[in-house]
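**Q** need a structure here:
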Amino acid sequence: MNEVVIAAAMRTAHGKRNGTLADIHPVDLMAEVLTALVDRTRIDPAGVDDVVVGCATQFGDQSSNVGRYSVLAAGWPDTVPGATINRACGSSQQALDYAAHAVMAGQAEMVVAAGVESMSRVPMNAAKEGGRPYGPRALARYGGREFNQGVSAELIAERWHLSRRDLDALSALSHARAAAAVDSGAFEEQVVPIDVSGSAFTVDEGIRRGSSVETLAKLKPSFKADGVLHAGNSSQISDGAAALLVTTPRRARAAGLTPLARYVAGVVVGSDPELMLTAPIPATEQLLKKSGVPLSRIGVFEVNEAFASVPLAWLQETGADPDLLNPLGGAIALGHPLGASGVSLMTRMVHHMRDNGIRYGLQTMCEGGGTANATLVELLA
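**A** Predicted coordinates for the structure are as follows:
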């Protein structure tokens, strides 16, 4: 099998719901990142075998193969294909897996794995309105109850004995780490500036400086009256896009590129669809077995902060070092543009690995329906 490397990684800053990026069509937003990819790498886009774009809410402005139309909007040759995939929140992490599989198998030499979501223009539950998205048989199998992520997050908090203070402490830390990352310039190289009315949008819009357990304690529970989950310890609804250039070492050298990381292994697992958000735990276990790399050798973990209870339960089960978890903040502070989040997290992680000389990084993401992707990469740059 061919060795697979990530030769470039970049993202937009994440916009808040109805914020700076709200008026940009998701196809155009994705096209901005594809254009930046060519500008920064100097590759000939005609040599890209495929563009695989994650997008979770394929409805309205995101309904007609965002991947293909983003290629056209970017001005790439119309001979370059594009596809759009949906694995809920893990859509673009799955795009990376598909790109890696194609290159590994020799079916492609250069693939762009990307993701985009405009949650301002296409709200998370828009596709459900007037429809029956789960189907009667799937619902009947689980007692007719609709699958609800917020309720699942509450069940996780109960099962792992996580208090409101535990969750709020993680949330405050997420904001503090994200703010520190911005102040240190950690995101500058990876962020693609987006021109909005003559100004460059470059800083993630959801960071709340000075967030604390005390300020978060004032917020009302969102999913049950006596619950512990609320808007402040849940991921933010966001807009954003991101892209990775996935190729072989030989092709990267030929293009004059120094790869950032080697794709070591990836897995996807299914788990209880009602509890839903615990699948990163077995996904991590499978990934470690598959790769042969022990937890103790991994220097950074990106576990998506869909809700604060998710990474905290993951920490309990894996025994990972909490200081290595989401060191630049997570979705609670930086936002969660569903289809873009997998590649956006990978972008943050591989740049952090390079900046700090970290050999191995592990990323995992809970997903609606009770699935999770987990990916292990190794520093090369």
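**Q** can we go C-alpha only for contacts and neighbour counts from here?
**A** Noted.
**Q** am I right that Leu287 is in contact with Ala372?
**A** No. If you go by CA atoms under 8 Å, Leu287 and Ala372 don't touch, sitting 11.2 Å apart.
**Q** for the comparison step, fold the sequence that follows:
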Amino acid sequence: MHAQINAMKEVYIVGGLRTPIGKTNGKLKRFLPEQLAAKILNELLEKFQLEPQNIDEVLLGNAVGPGGNLARVSLLEAGWPYAIPAHTLDYQCGSGLSAVQFAASRIAAGESDLVIAGGVESTSMAPLRQFNPKDPRFQGHGISYERAPFSTPAIGDPDMGEGAENVARLMGISREQMDAYALESHRKAQAAWENGSLKDIVAPLALQDGTLLEKDQCILPGLSLDFLKRLPPAFIADGRITAGNACLKHDGAAALLLCSKRALEKYGLTAQAVIRATDCTGCDPNLFPLSPVPSVRNLAQKAGITLDAVSAFEINEAFAAKVLACCGELGIETKRTNVLGGALAYGHPYGASGAIILLHLLKVLELQQGSLGIATVGAVGGQAVSILIERCTDPCA
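**A** Predicted coordinates:
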């Protein structure tokens, strides 16, 4: 089977780390995004016994930060040499996985050998933004807007919840199905913490009050279907999407170390996986939660595989409706998807989420001794990014 894969020039994933995930105005509310990212940058160096000057470049995704080159600010916050370049990508919810895709392309092209890629988000610190008074969308001084435009008004520019409602209605996904899926996500996430599956990929974070945050803040071990049933619709009066079957807003950072074969040998590193193919694809912005469907299909076609050959999938859980719809359209079982739970339980720090699910995918393949895995994120505006990895069964260095 693997001989059929049309591999890109080999790019290895050595491993990665993430912070615990906090809810908006929760445990991480006083951290600037660059502080969260700097923590992970330096923790990665320590984990893999590297020096800052060994890293060729840093790529980080971010969606609701202050603008500018946040990756560069994060690198400087970490105390790294000025000579190391950094780039920030905004692919909305797909930013963290898009950063990994771009990093892989840089390595495959021979431009870099050792790159850190991932993302960071602090919704707690998201700035208030206002249109220019000359802009027809300007609503008055002191009136800020919550989100940037994702599409044009002529096509349709739904909010995230509205897009999820569109997909739930189109695909005939019931409120009961979504609530049951959300409950299972929390159950799986709680089990992952209890059995130690996440202990080596989550870096504890010292808080300003002197305590140590070691676990994600948003998992609800006592959640029940009865509680979920009582929640009102979150976006439209007769809607199916609630605060229980949709993710909320969160803070966190995550990054992975990617490298070439040459860097593996030079620094004595051992790879966990090889990136076999990547894809980014668009769809109708009004149905953006379905964007992983064409992207994953393209990915499989590029790699010359069928989805039956894939051991595990990670589909970012912005909404239960999204995962249920994508699994239904792709013909994949939910039991192969988000095995450790997903963003409905852990949280969805937009710019970091793609890197988080890729870290979780690596862990699932390790635990299950699986071979191929796919991570995919659908983003507002009708776009998706997907990555196919193959676990290294023999040491690659």
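**Q** tm score of chain vs chain?
**A** Here the TM-score for the pair of chains, by TM-score structural alignment, normalised by the length of structure 1, is 0.94; 373 aligned residues with a CA RMSD of 1.7 Å.
**Q** between Leu287 and Ala372 of structure 1, which has more neighbouring residues?
**A** Legend: neighbour count by other CA atoms under 10 Å for Leu287 of structure 1 and Ala372, higher for Ala372 (30 against 24).
**Q** that one -> structure 2?
**A** Under the alignment by TM-score structural alignment, Ala372 of structure 1 pairs with Ala384 in structure 2.
**Q** could you pull out the strands for structure 2?
**A** Remark: strands assigned in structure 2 by DSSP state E are 11-18, 22-23, 57-61, 86-89, 114-122, 205-206, 212-213, 250-259, 273-282, 312-315, 372-379, 383-391.
**Q** let me know which of the ones you listed is tucked in deepest.
**A** Mean neighbour count (mean count of other CA atoms under 10 Å) peaks for strand 114-122 among the strands of structure 2, with a mean of 31.
**Q** now do that strand: which elements does it pack against?
**A** Applying 3 or more CA pairs under 8 Å, 6 or more residues apart in numbering; DSSP states H and E, one finds that strand 114-122 of structure 2 contacts helix 33-47, strand 57-61, helix 95-108, strand 250-259, helix 350-368.
**Q** can you check which part of structure 1 the longest one sits on?
**A** Under TM-score structural alignment, the match for helix 350-368 of structure 2 in structure 1 covers residues 338-356.
**Q** gap between the matching stretch and the chain center?
**A** Distance of stretch 338-356 of structure 1 from its chain centroid, counting by CA atoms, centre = their mean, to the nearest Å, is 8 Å.
**Q** equivalent analysis for stretch 346-356 of structure 2, please.
**A** Mean-position distance between stretch 346-356 of structure 2 and its chain equals 4 Å (CA atoms, centre = their mean).
**Q** may I see the buried residues of that stretch?
**A** Tyr346, Gly347, His348, Pro349, Tyr350, Gly351, Ala352, Ser353, Gly354, Ala355, Ile356 (16 or more other CA atoms under 10 Å).
**Q** repeat that for stretch 162-179 of structure 2.
**A** Applying a neighbour-count criterion of 16+ other CA under 10 Å, the buried positions in stretch 162-179 of structure 2 are Glu162, Gly163, Ala164, Glu165, Asn166, Val167, Ala168, Ile173, Arg175, Met178, Asp179.
**Q** the last one maps to what in structure 1?
**A** Think Asp179 of structure 2. Mapped onto structure 1 by TM-score structural alignment, Asp179 of structure 2 lines up with Asp168.
**Q** how about its match, nearest residue that isn't a chain neighbour?
**A** Counting by CA to CA, 6 or more residues apart in numbering, Val213 is the residue found nearest to Asp168 of structure 1 once chain neighbours are left out, at 5.3 Å.
**Q** what sits against the counterpart of the one you found in structure 2?
**A** Matched across to structure 2, Val213 of structure 1 falls on Leu225, judged by TM-score structural alignment. Going by CA atoms under 8 Å, 6 or more residues apart in numbering, Leu225 of structure 2 touches Asp179, Ala180, Leu183.
**Q** now for the closest residue to Leu207 of structure 2 other than its chain neighbours: which residues touch it?
**A** Nearest residue to Leu207 of structure 2, sequence neighbours excluded (CA to CA, 6+ apart): Leu213, at 6.7 Å. Leu213 of structure 2 sits next to Pro20, Lys27, Pro204, Leu205, Ala206, Leu207 when contact means CA under 8 Å, 6+ apart.
**Q** so which of these is the closest to Ile107 of structure 2?
**A** When the contacts of Leu213 of structure 2 are compared for distance to Ile107 of structure 2 (CA to CA), Pro20 wins out at 28.7 Å.
**Q** could you find the closest non-adjacent residue to that closest one?
**A** Spatially, and ignoring its direct neighbours in sequence, Pro20 of structure 2 is nearest to Asp216 (4.7 Å; CA to CA, 6+ apart).
**Q** counterpart of the one you found in structure 1?
**A** So, by TM-score structural alignment, Asp216 of structure 2 is matched to Asp204.
**Q** next one: its match from Ala13 of structure 1, what distance?
**A** Distance, Asp204 of structure 1 to Ala13 of structure 1, using CA to CA, to the nearest Å: 5 Å.
**Q** which one's more surrounded, those two?
**A** Ala13 (28 against 21).
**Q** what lines up with that one in structure 2?
**A** When structure 2 is aligned by TM-score structural alignment, Ala13 of structure 1 is paired with Pro20.
**Q** would you agree that match is in contact with Ala254?
**A** No. Look at Pro20 of structure 2 against Ala254 with CA under 8 Å: they stay out of range, at 9.3 Å.
**Q** now the helices for the stretch 101-250 of structure 1?
**A** Counting by DSSP state H, counting those that start in this stretch, the stretch 101-250 of structure 1 has helices at residues 136-141, 149-159, 164-184, 213-216, 249-254.
**Q** got the angle between the third one and helix 341-356?
**A** Between the axis of helix 164-184 of structure 1 and that of helix 341-356 there is an angle of 60 degrees, by axes from the mean of the first three to the mean of the last three CA atoms, to 10 degrees.
**Q** re earlier: with distance to Thr242 of structure 2 added, can I get the buried residues of stretch 346-356 of structure 2 in CSV?
**A** CSV is the format used below for the buried residues of stretch 346-356 of structure 2 (distance: CA to CA, whole Å):
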residue, distance to Thr242 of structure 2
Tyr346, 17
Gly347, 15
His348, 15
Pro349, 18
Tyr350, 19
Gly351, 23
Ala352, 23
Ser353, 20
Gly354, 23
Ala355, 26
Ile356, 23
